[in-house]
Each structure stands twice: as C-alpha cells, then as structure tokens.
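>>> Need a 3D model of the following:
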Amino acid sequence: MKNNKIWITTCLAAFSLGFVQKSEPTLKEAFQNSFYVGAALNKAQFSGKDTKAQELVKKQFNTISPENVLKWGPVHPKPEEYNFKPADDYVAFGQQNKMFIVGHTLVWHQQTPDWVFEDEAGKPVSREVLLKRMENHISTVVGRYKGKIQGWDVVNEAIADQGGQMRPTKWLSIIGEDFAQKAFEYAHKADPQAELYYNDYSLYRPDKREGVIRLVKSLQAKGIKVKAIGMQGHYGLTVPTMEQVEASIVAFSKLGVEVNFTELDIDVLPNPSQRQGADIAETFDADQKFNVYSSGLPDSVQQKLTKRYADLFTLFRKHQDKIGRITFWGVTDANSWLNNWPIKGRTSYPLLFDRQYQPKPAYQAILNMAAQKK
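This next block holds a predicted model:
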C-alpha cells in the first residue's frame, strides 16, 4: 500500500509539473483550421496490402489523391474496356475514412493510350472523333464517382515549359486550344457538384505562371468555374525560392480561385540536368554520382530538408486563406516516384516519413511551426 501511495503521489506531481502531456497532434489535426493535408496513394496502400502505410495515412491525412489508377491508361486501356476495380478500392478507402477524395487526372498528354488519338489505320482522328472520345471517357469516369470524388484534376500540364504557351500535344493539334474548355464542360456536366482544377508543375516560374493565368481567364470568360489551380510542389532544397512560390500563390488567388499544392516533395539528390520541373519523359541513365546517399542521408542534408519543409509550411500558413489543400506525392520515402525518376534505382528522401514509416525531423519541425501563434 505504501508503494502504491508513493507511485500515485509521484504521478500527480509529474502531472502538476507538466511532465504528463497530451499526445502531439497529427498533420491533419495541426492544420484542421487552415487547409486539408493529404498524400497520393499507390494501390498497395489503399487496398490494404501495405498495412503500415495505410495506418499512417488514416492517422495523418484527411485528403487523398491516386497516383495512377484514375489516369486514362490504367482506367480505360482499350476503347470498350474500363478497369474500375483499383479505382473503386481507392474511393472506398477514402469514403470509409471520411476523407476528401481527389480524382487525378482526366486529360493529360502522358499515360494516355495511342488508340485515343488514332483510327484503326493508325492515322490521327478528326477533332469531332477525339472530342467524342474525351466526352465519353469523362462522362463514364466522373459519372461513376459522382458524389463520391469531391474534386477532379480535369486538365494536367497543358502549358509548355518555356514561354507560357500551350504545350504541343495531340490534344492541342487535333482539337485546338479549346480542348481544355471542353474537358471542363464535360466534367461539370458529369458531376455539377464536383470541384474542378487545373494542375501543372513549375508554376513558380513567371512565364509558366502567366500561361496558366491566361488559360484560366479564358475558361472563366466562357462561364467555366475553376475551383483551384494545382501547383505541383516538386521542389529542390534551394529552388524555387519562397518569394517565387509566394508570388504565384498571390497571383493565382487574384483570379478568384484557390491554390492547391498537389504533389509536394523535396528532392535532396543532385540534379542530372538543369530541369526545374516534372516532365516524366525526361529520364537519364544510371550514374552513381547522382545517387550519393544510398547508405543514408547525412545529418547536414537532413537539417536542410527540415528547414525547407518548415519554411514552406510557414508560407502555406501565412496564405491559408488562399490555399485549399497540401498533398504530398507519396506517403514514405520508400515509395516515392523520385527513387526512379529521372534515374531509376536511386535512394531518395523527399517526404516526411522514412522507409521504416517513421517521422523525420521535418515532420516535427512542421508540427512545431503549427503550434506557434501566428
């Protein structure tokens, strides 16, 4: 009995001194009054095969995006064939956990099968045929998830990397510049309540930013409601600057739209080119000088990554009235696309959780920042 009294007295004293504390908030709790915080999921994560990642997602995030299962190729590989099972599982996971579910992506120049643009002889189809194929695809896919998927990346990466003009794609050459307008119209018709987004990378660059502004203004002039512009946050440790990112947040918000950071990760590895984007067609042969941290991330680089994330989230919170969501492109370092792009087989460290599903110092830095009074 005496030992029990001593134990109770010690616990009460510890509590009164503040030694017994509540558990720290998760990411979604820390920013619940600011914006959604989410991650892009692969099939193993939402199907339950990767149970550790699934638990991490349920604990930390309140919005999800699909890495691949709703892109045209995976979901609609042949003219009369749809593969909805993976997408159904993805949506079911989001519904079961009461998450804001995003659909990615309806019209893109990558991961779209050749048959979409060609006739039986392999020749380019007419504008009318391609528009009908686009409408049928969007009507079928968006219609299937009407009321379940709350927001869609309707058009992805339609602005060229240089000069801010429309990217030269088959969509543009066959249909013309109004292909984006048609995609938004078809998506709205299929689900009038869904939020519709334009999504692109390197939007901190002035020329590309201006190209997107022109595109969105042209859509708005035709009465099309663009809910948000998605800024893919595929950043490095020093590029872009916070001032560049902030300039685009402010410029886009002046259009009367929200800003979403849709694909956030930070590449800490050496850059094999002068690329400042995320063009998946740009790849390089394996070279060990671009895979310098294969045995672990040095503490000095870990500190830079931590500061980079803290600075970004400080900026995000500063403009929380303009931002709808922040979505990381992946859950842990182990399944980041940057392990295989732009060079296959690299050991990359771009996210908040390591290969053992454990939070990195950057995670704690973000929570510490969130806990501070503005």
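>>> Could you use CA atoms for every contact and neighbour count after this?
Will do.
>>> Quick check: next helix or strand after the longest helix along the chain?
The longest helix of the chain (DSSP state H) is helix 299-318. Going down the chain from helix 299-318, the next helix or strand is strand 323-328, by DSSP states H and E.
>>> Tell me the buried residues in the helix or strand just after that next one?
Using DSSP H and E, the helix or strand that follows strand 323-328 towards the C-terminus is helix 361-371. Buried residues in helix 361-371, counted by 16 or more other C-alpha atoms under 10 Å: 361, 362, 363, 364, 365, 366, 367, 369, 370.
>>> Which elements pack onto helix 361-371?
Secondary-structure packing of helix 361-371 (3 or more C-alpha pairs under 8 Å, 6 or more residues apart in numbering; DSSP states H and E): helix 27-30, helix 299-318.
>>> would you turn these into TSV with distance to residue 47?
Listed next are those as TSV, based on distance: least, C-alpha to C-alpha, whole Å:
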stretch	distance to residue 47
helix 27-30	22
helix 299-318	29
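>>> what's the most buried one of these?
Highest mean neighbour count among the helices and strands packed on helix 361-371 (mean count of other C-alpha atoms under 10 Å): helix 27-30, with a mean of 19.
>>> outside of that one, which residues touch it?
Contacts with helix 27-30, where a contact means C-alpha atoms under 8 Å, 6 or more residues apart in numbering, come from 36, 37, 38, 60, 61, 62, 367, 370, 371.
>>> at 10 Å instead, please
For helix 27-30, the external contacting residues (C-alpha atoms under 10 Å, 6 or more residues apart in numbering) are 24, 34-38, 58-63, 363-364, 366-371.
>>> Does anything pack onto the longest helix of the chain? Which helices or strands?
Here helix 299-318 touches strand 234-236, helix 242-253, strand 258-267, strand 323-328, helix 361-371, going by 3 or more C-alpha pairs under 10 Å, 6 or more residues apart in numbering; DSSP states H and E.
>>> and residue 54, which of these is closest to it?
Minimum separation from residue 54 across the helices and strands packed on helix 299-318 (C-alpha to C-alpha) falls at strand 323-328, 14.7 Å.
>>> so what secondary structure elements neighbour that closest one?
Contacts defined by 3+ C-alpha pairs under 10 Å, 6+ apart place strand 323-328 against strand 36-41, strand 63-66, strand 228-232, strand 258-267, helix 299-318.
>>> got those as CSV, with distance to residue 175 columns?
Below are these laid out as CSV (distance: least, C-alpha to C-alpha, whole Å):
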stretch, distance to residue 175
strand 36-41, 31
strand 63-66, 27
strand 228-232, 23
strand 258-267, 27
helix 299-318, 37
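>>> Out of these, which gets nearest to residue 330?
Using C-alpha to C-alpha, the nearest of the helices and strands packed on strand 323-328 to residue 330 is strand 36-41, at 4.9 Å.
>>> to compare against the first, here's another:
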Amino acid sequence: MTRFALKRRQFLLGIGGLSAALLTGQPLRVEAQQPSLAELAKQRSLLWGAAISTEMLTIPDWAGLYRQQTRLLVPEWEMKWAVLQPDRDRFDFSRPDRLLTFARSYQAQLRGHTLLWHQQLPTWLNNLTATETATALQRYIDTVVGHYRGQLQSWDVINEPIAEDGYGLRPNRWLQQLGPNYLEQALRWARVADAQVPLVINDYGLEPDSPLATRKRQQLLQLVETLRDRDAPLQAIGFQAHLVANPQAPPSFTGFAEFLAELSRFDLDFYITELDVNDRALPANFAERDREVAHLYQRFLTAVLPTPRLKLVTTWGLSDRLSWLNQFAPRADGLPQRPLPFDFNFQPTETYGILVSLLQSQSVSN
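Take a look at the predicted model:
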C-alpha cells in the first residue's frame, strides 16, 4: 500500500482529528421517486459522475450512493504512476481493475486519470537519464493505455501542465528532460495505444475571476493552439473546478465563460472533472456554510451549463466523508469541510438540492 493510500485509509477510519460522531448515524436516502443527478444530467446530454477510491467500495451505503447518483467514475488515486508501476519491471492494475468492474456492474463508465502528473511518481524514475525517461514514459503510456484499450470513457493524458504562476509550462521533470514537445509526444503515444478513446489535458485554477486565472487561461489557449497547429490528437480540455469560497468577493465566473467561448474555436469538448468547494473561509455554522457552498455551485454551473461542448461533470468525491480537502486543506477551527453534495453520513446537503434544481432548469440549457 502506498503512503498516500495508507493516509487515506487512516482518514477513512476516523484518524486525523475529526470527531467520531461525524462518522456515525444512518444515512438519509434520497427519495426513490427523485431522479438521480445522473438521470437528470442525461436528459441534458451530460454524463454525471464522481471521483471514487477502492476504500469506498468497502462500505455498502457508500457504494450504493455511487450506484444511485452517478454514471461516470474517475479513480481518485488508483491510476497514478506510483500505483500502477511501483517497480520498473512490474505493473499492478488490480485497484483500477476493481473500480472498472464496479462501474460495469451498474452500466457506468470509468475515466482514465492520469498518465502524466508531477506528483505521485515512482521513486525509480528519479535517477533516469533523459533518454531513459523518454523510453520509460513511452512504455508506461503504451502499457497502461493498452491495458484499458476500448474500455474507458476518456484519458487525462496530461494533468496540470501550466505553471502555477501562469507563466509558461510547469517546470516538471518531463519539461526539464524532454522539452516542451513532451506534451505532443505523450498524446501521440496514447493515440497509438488506443485509437478511439478521447484524449484530454486537465488543469486547475482556470475558473476564478483573477489575474492569475487569466494568465493560466492564456497559457492554456497558447498550448492548445500550438498542439492544434501540429495536428496533435487532443479531443477535450478538463477543468478541475476546485472552487474556493470567498464571502468577501463571490466570483461570477464571467471570464471563464468567455474563455470557454474562445476555446470553442478549436473543436474541443469540455469536461468539468474535479468539482468541489473549499469552504475554509466560511463560518463554522453548518447551515450557513452549506448555503454559501451551494450558491457557489449554482453560480459556477449557471455559467458553464449553457456551453454547447460541455460533455460531463464529475465532483471530486460524492460524500464529504473522504474529501481530499479535509486532509490537505483543513479548516483552522478543526471542523470538517463540507464541499460535496452528500455529507459525512451520506445525507443530501443543500448543494444536492441546488444541483437537482439546476439540472431540471429550462433556463440553463445546453
């Protein structure tokens, strides 16, 4: 088990400072006659899904919630390089294969996430030369994409390639050892391994109304234009949409909507891939916090749902119980974040109600 997986498992079992009372109680199920988020999204020609991990399958109510509410799954960590190829000469597909089996058990689809990322890499990569790195990368993409050929909804080939400050490409090991053409080459290798699966570039921090987000959007636009000029196989752009609640200046997402319109000229689909809300700046009161989180979902989705090329929405998790935010962005007051449509006990939050209303709305149409 990787250190990341162990940390997740400890958190799932209640270790990490959260009150055990938050992890108990019977789930309040959504009424049977209420259409699921996935059913409502399908009526709008959208796939609706959520990130999942194999730990979640060990709790029947949790697995049942996914069966009820989603038709698309994305592995939260089971498809990272350190997990799939822990040793240079050994691949291990057992965990993502289990998620694929679960998805198929209720006619859902699975996304591939992710081939190239600057984190969660195996340690054996550290001492490779540039030539060895290129060889290892090609072998990895060929083996992994080939293993799932014809079985996945899409592949996040490149994750977070734009520099954090918005100036140029991220200075990761691929850029440093292989140069900027690594992006094009990775896409081409993936296309050889699977001729049909949609190939995606996925990034974060593009949604807010801020100078930094504006710079990152311009860099992504330049990258897409370069790849298009070189006829690289790219079918979609993924927007992580890890939103941050700011009670002092609630975002309108006007600039992001305009950016999607500009990006549309490249004939690409758009995916919202990791949607959630960081509520660290919001008050402690659950009801007040839930209301503000739900309103942020509403503002964001009102801006993006009318986009004609929007094909899917996945939240980064479904229940607050194992949200990455409670591990990696904890609140100063020690209370758990509440970023998702269902709370620690799988009860629908105010966000869930907002999502139902938005997906049912005729005024927000694509």
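>>> Drop the TM-score for these two in here.
In this superposition the chains share a TM-score of 0.83, using TM-score structural alignment, normalised by the length of structure 2; 322 aligned residues with a C-alpha RMSD of 1.9 Å.
>>> could I get the buried residues of helix 361-371 of structure 1 as a markdown table with distance to residue 166 of structure 1?
Formatted as a markdown table, those follow (distance: C-alpha to C-alpha, whole Å):
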| residue | distance to residue 166 of structure 1 |
| --- | --- |
| 361 | 40 |
| 362 | 37 |
| 363 | 37 |
| 364 | 40 |
| 365 | 39 |
| 366 | 36 |
| 367 | 39 |
| 369 | 39 |
| 370 | 38 |
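>>> Could you report the neighbour count for residue 123 of structure 2?
11 (other C-alpha atoms under 10 Å).
>>> If you could redo that for residue 92 of structure 2, that was the one I meant.
Neighbours of residue 92 of structure 2 (other C-alpha under 10 Å): 16.
>>> Tell me the counterpart of it in structure 1.
Under the alignment (TM-score structural alignment), residue 92 of structure 2 maps onto residue 83 of structure 1.
>>> Which residues are in contact with the closest residue to that match other than its chain neighbours?
Excluding the flanking residues, the one nearest residue 83 of structure 1 by C-alpha to C-alpha, 6 or more residues apart in numbering is residue 75, at 4.8 Å. Counting by C-alpha under 10 Å, 6+ apart, residue 75 of structure 1 touches 68, 69, 81, 82, 83, 84, 85, 86, 87, 137, 141.
>>> mind running it again at 8 Å?
By C-alpha under 8 Å, 6+ apart, the contact set of residue 75 of structure 1 is 69, 82, 83, 84, 87.
>>> How about residue 350 of structure 1?
Contacts for residue 350 of structure 1 (C-alpha under 8 Å, 6+ apart) come out as 265, 266, 267, 268, 333, 336, 338.
>>> Identify the farthest-apart pair in these.
Longest distance between any two of these is 12.6 Å, between 268 and 336; criterion C-alpha to C-alpha.
>>> Residue 342 of structure 1 and residue 113 of structure 1: what is the separation?
Distance of residue 342 of structure 1 to residue 113 of structure 1, given as C-alpha to C-alpha, to the nearest Å: 22 Å.
>>> the more surrounded of those two?
Taking other C-alpha under 10 Å, residue 342 of structure 1 and residue 113 do not tie; residue 342 has more neighbours (23 against 16).
>>> check contacts around the alignment partner in structure 2 of the more buried one.
Residue pairing (TM-score structural alignment): residue 342 of structure 1 is matched to residue 329 of structure 2. By C-alpha under 8 Å, 6+ apart, the contact set of residue 329 of structure 2 is 278, 280.
>>> and for stretch 226-234 of structure 2, what span of structure 1 is it aligned with?
On structure 1, the counterpart of stretch 226-234 of structure 2 by TM-score structural alignment is residues 218-226.
>>> Can you give the distance from that stretch to the centre of its chain?
Distance of stretch 218-226 of structure 1 from the chain centroid (C-alpha atoms, centre = their mean, to the nearest Å) equals 23 Å.
>>> Just the buried residues of that stretch, please?
Those would be 219, 224, 225, 226, for stretch 218-226 of structure 1 by 16+ other C-alpha under 10 Å.
>>> Repeat that for stretch 346-354 of structure 1.
Residues of stretch 346-354 of structure 1 classed as buried by neighbour count (16+ other C-alpha under 10 Å): 346, 347, 348, 349, 350, 351, 352, 353, 354.
>>> Check stretch 307-321 of structure 2 too.
Neighbour-count burial for stretch 307-321 of structure 2 flags 307, 309-321 (criterion: 16+ other C-alpha under 10 Å).
>>> re the thing from before, now for the helices and strands packed on helix 361-371 of structure 1, which one comes closest to residue 126 of structure 1?
Closest of these to residue 126 of structure 1 is helix 299-318, at 44.0 Å (criterion: C-alpha to C-alpha).
>>> Not counting its own residues, what contacts the closest one?
Contacts to helix 299-318 of structure 1, defined as C-alpha under 8 Å, 6+ apart, come from residues 34, 237, 242, 246, 266, 268, 323, 361-363, 365-366, 369.
>>> wait, residue 174 of structure 1 sits on residue 125?
Yes: with contact defined as C-alpha atoms under 8 Å, residue 174 of structure 1 reaches residue 125; the gap is 7.5 Å.
>>> what does stretch 354-368 of structure 1 correspond to over in structure 2?
Aligned by TM-score structural alignment, stretch 354-368 of structure 1 falls on residues 343-357 of structure 2.
>>> start to end distance for the matching stretch?
19 Å.
>>> Now which residue in structure 2 aligns to residue 326 of structure 1?
The equivalent of residue 326 of structure 1 in structure 2 is residue 313 (alignment by TM-score structural alignment).
>>> For whichever residue in structure 2 pairs up with residue 38 of structure 1, which residues are in contact?
In structure 2, the residue matched to residue 38 of structure 1 (TM-score structural alignment) is residue 49. Contacts for residue 49 of structure 2 (C-alpha under 8 Å, 6+ apart) come out as 38, 69, 70, 71, 72, 73, 74, 312, 313, 314, 315.
>>> Tabulate those (JSON lines), appending distance to residue 189 of structure 2.
Formatted as JSON lines, those follow (distance: C-alpha to C-alpha, whole Å):
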{"residue": "38", "distance to residue 189 of structure 2": "32"}
{"residue": "69", "distance to residue 189 of structure 2": "34"}
{"residue": "70", "distance to residue 189 of structure 2": "30"}
{"residue": "71", "distance to residue 189 of structure 2": "28"}
{"residue": "72", "distance to residue 189 of structure 2": "25"}
{"residue": "73", "distance to residue 189 of structure 2": "24"}
{"residue": "74", "distance to residue 189 of structure 2": "22"}
{"residue": "312", "distance to residue 189 of structure 2": "25"}
{"residue": "313", "distance to residue 189 of structure 2": "27"}
{"residue": "314", "distance to residue 189 of structure 2": "26"}
{"residue": "315", "distance to residue 189 of structure 2": "29"}
